[in-house]
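> Below are the sequence and a predicted model; questions follow.
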Amino acid sequence: QKLGLYTTVGIGDNPVQAKLALDLYAKHNHELIGEIHYETVPDKIWSITELTAVWGIGPRMAKRLNRLHIHNMYELAHTNPYLLKQQLGIIGSQLFATAWGIDRAQVTEPTKVKEASLGNSQVLPRDYFNQVEIETVIKEIGEQVAARLRHHHKLAGCLSLSIGFSYAAAEADG
């Protein structure tokens, strides 16, 4: 209230019902709360006369539905689902389920995003020919990466080493 911010809430038995409740009811009443449950689907969803008011139905999809003699959510809910799938593909099945307040999406824990890798690369100031010097440079780079891993409390799952070469030295060698 101090900041003058308003929050709208859609409540439902599944994400589709909550989304429809938010879009169709919460945003349009003074309480800013909308609810749809399975038992209220006939009153709350089938009563929608404007197809484009429903999430997932744009003007082009509404025209396609109109060509199938579907002009509102009641007609969509009572159309043969096999006809919808035949005419509209998988989206037809999804729209039929939406008309009944059914959400077939699997709600799971968010998949863990693969973490970024840690690495280090250096362009050396000169060419190295002595094996001991080369081993020292590789060891120092490895120690820098290991220190960063420790700092972030991480373990390496894979270690890769790439070594480039001086084009000047390669050309001189022929």
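Looks like it arrived, so ask away.

> C-alpha only now, for contacts and for neighbours.
Will do.

> Check which element follows the longest helix along the chain along the chain.
Longest helix of the chain, by residue count under DSSP state H: helix 131-151. Next helix or strand after helix 131-151 toward the C-terminus (DSSP states H and E): helix 167-173.

> Give me the helices and strands touching the longest helix of the chain, please.
Of the remaining helices and strands, none touches helix 131-151 by 3 or more CA pairs under 8 Å, 6 or more residues apart in numbering; DSSP states H and E.

> From the chain's centroid, how far away is that helix?
Helix 131-151 sits 38 Å away from the centroid of its parent chain (CA atoms, centre = their mean, to the nearest Å).

> Ok, stretch 18-25 next?
20 Å.

> In it, which residues have enough neighbours to count as buried?
Across stretch 18-25, burial judged by 16 or more other CA atoms under 10 Å covers 18-25.

> likewise stretch 3-20?
8-12, 14-20.

> so which of those residues comes closest to residue 81?
Of all the buried residues of stretch 3-20, residue 81 sits closest to residue 16, with 18.1 Å by CA to CA.

> need the helices for this protein, in chain order.
Counting by DSSP H, the helices of the chain are 15-24, 41-44, 59-67, 73-77, 81-88, 90-99, 131-151, 167-173.

> ok, and here's another one to check against it:
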Amino acid sequence: MKAFYPKNGRVILHVDMNSFFASVEMAENPALKGKPLAVAGNPKERKGIIVTCSYEARKFGVKTTMPVWEAKKRCPDLLIVPPRFDLYKKASAEMFSILRAYSPLVEPVSIDEGYVDITGLEELGTPPAIAESIQQQILAELDLPSSIGIAPNKFLAKTASDMKKPMGITILRKRDIPRLLWPRPLIEMHGVGGKTAEKLNGCGLFTIGDLAHADDFLLKQLLGIRGIRLKERANGRDPRPVDPESVNVTKSVGRMVTLSKDTGDEHQIDAVLKKLADETAERMRKKEVAATNVGIMIRYADRKTVTRSKKSGGPVESGDALFQAARTLFIRNWNGQPVRLLGITASGLTDRKAEAEQLSLFSYEEAAKKEPLYEAISRLRKKFGEQIIQTGREAGKRPPDPRG
């Protein structure tokens, strides 16, 4: 038993529900089991978007955010049902209730996944036995499948849970990293998105092993402190504790800038606010969060400072949405005097995945459709400059450079 519970280490589980929405629908209607099933908006219309799908549907190439017409083309026998978010939230609450019966250290990550710290729970058995008990209890009581990763830290536990789906239990120890983790391409590493992978590939880093042995200075130049953190993860190091209160902590991201000279020119102010909004949105994208509150800071030439914020009607994550909210606040609170400093803050941050799952169906579809557009715009602006793509409003005004 001591071999399973290290004296100075942790034992952490990552519990990930398999094809959660579709599985809940199957639990409610057993006649759907074993069939290609998708949860989608406007299932009777060709413009509907796939929210999630069963593993039987995935075998045909059906994917999340795929248009219904394309999914039906790939899988003619695909069964489509509209989403029932209240039902999914209820199942999620019941799932987390089961996890908390094993340990008080449970950290929800989103509606369908969470970490459980089982360090010191030898009386419940070995970690694999505990994972098996959790998995079988969720299946027996909720009729829902899950995959569980067992590891000494959160990163490795998350990685392990992805290794075998559905209904998998995987142990990933630090000594297994060179064999199981390092040969994998970077894009498969948790925390590395497409843009990050492209940057690293461009410097000759293609596998997780390449990242694990990369030069610190190079990583700092490419990704800042995040590069060093990713290297730590690639080497199996992750000191983050399982924090049950993390979902209740109010966090924020933002950007501010002191202007090269005080200005009261609205075109220049708009240009600065837009730049700040885009930079804040980029930071939110990297953290994979959405904001429920937007704030601004205005500092005048006499150093008088005004801060104002407003709760948004729904999750905000794009640069355009942040800009519109910040500009509205600015107009309401600006006294017309020259401005020395401007700042935008996005707070009340929540996991983008969890927020998307709780959006109204229409909002979900619109967000799903726009996501590739925002990614494409961001790539073009980074490659060719901020002015390469402008909104109609921006193109009409074409404000001068805020630096004068």
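That came through, no problem. None of these values were measured; they are calculated from a predicted model.

> Quick TM-score on the pair, please.
Put the two chains on top of each other and the TM-score (TM-score structural alignment, normalised by the length of the first structure) is 0.55; 110 aligned residues with a CA RMSD of 2.5 Å.

> circling back: give me the stretch of the second structure that the longest helix of the first structure matches.
Aligned by TM-score structural alignment, helix 131-151 of the first structure falls on no residue of the second structure.

> Would you mark the buried spots in that helix?
Buried, per 16+ other CA under 10 Å, within helix 131-151 of the first structure: 145-146, 149.

> I'd like to know which of the residues you listed is nearest to residue 65 of the first structure.
Using CA to CA, those come closest to residue 65 of the first structure at residue 149, 56.4 Å.

> mind checking what residue 64 of the first structure lines up with in the second structure?
The alignment partner of residue 64 of the first structure in the second structure, by TM-score structural alignment, is residue 199.

> And residue 54 of the first structure, by the same measure?
Checking with TM-score structural alignment, residue 54 of the first structure has residue 189 as its match.

> Give me the spatial nearest neighbour of that match, chain neighbours excluded.
Nearest residue to residue 189 of the second structure in three dimensions, chain neighbours excluded: residue 208, at 7.0 Å (CA to CA, 6 or more residues apart in numbering).

> still on that earlier bit, so the match of residue 64 of the first structure makes contact with residue 222?
Yes: if you go by CA atoms under 8 Å, residue 199 of the second structure and residue 222 touch, sitting 7.1 Å apart.

> can you give me the strands for the second structure?
For the second structure, the strands defined by DSSP state E occupy 12-17, 37-40, 50-53, 79-81, 106-110, 113-117, 146-151, 169-171, 252-263, 289-300, 305-316, 339-347, 350-351.

> Between the ones you listed, which one is closest to residue 377 of the second structure.
Comparing those against residue 377 of the second structure with CA to CA, the closest turns out to be strand 305-316 (17.2 Å).

> Spell out for me which residue occupies the centre of the first structure.
The first structure has residue 110 as the residue nearest its centroid, 9.4 Å off, counting by CA atoms, centre = their mean.

> Trace that residue over to the second structure, please.
If you follow residue 110 of the first structure across to the second structure using TM-score structural alignment, you land on residue 245.

> got the contact list for that match?
residue 107 (CA atoms under 8 Å, 6 or more residues apart in numbering).
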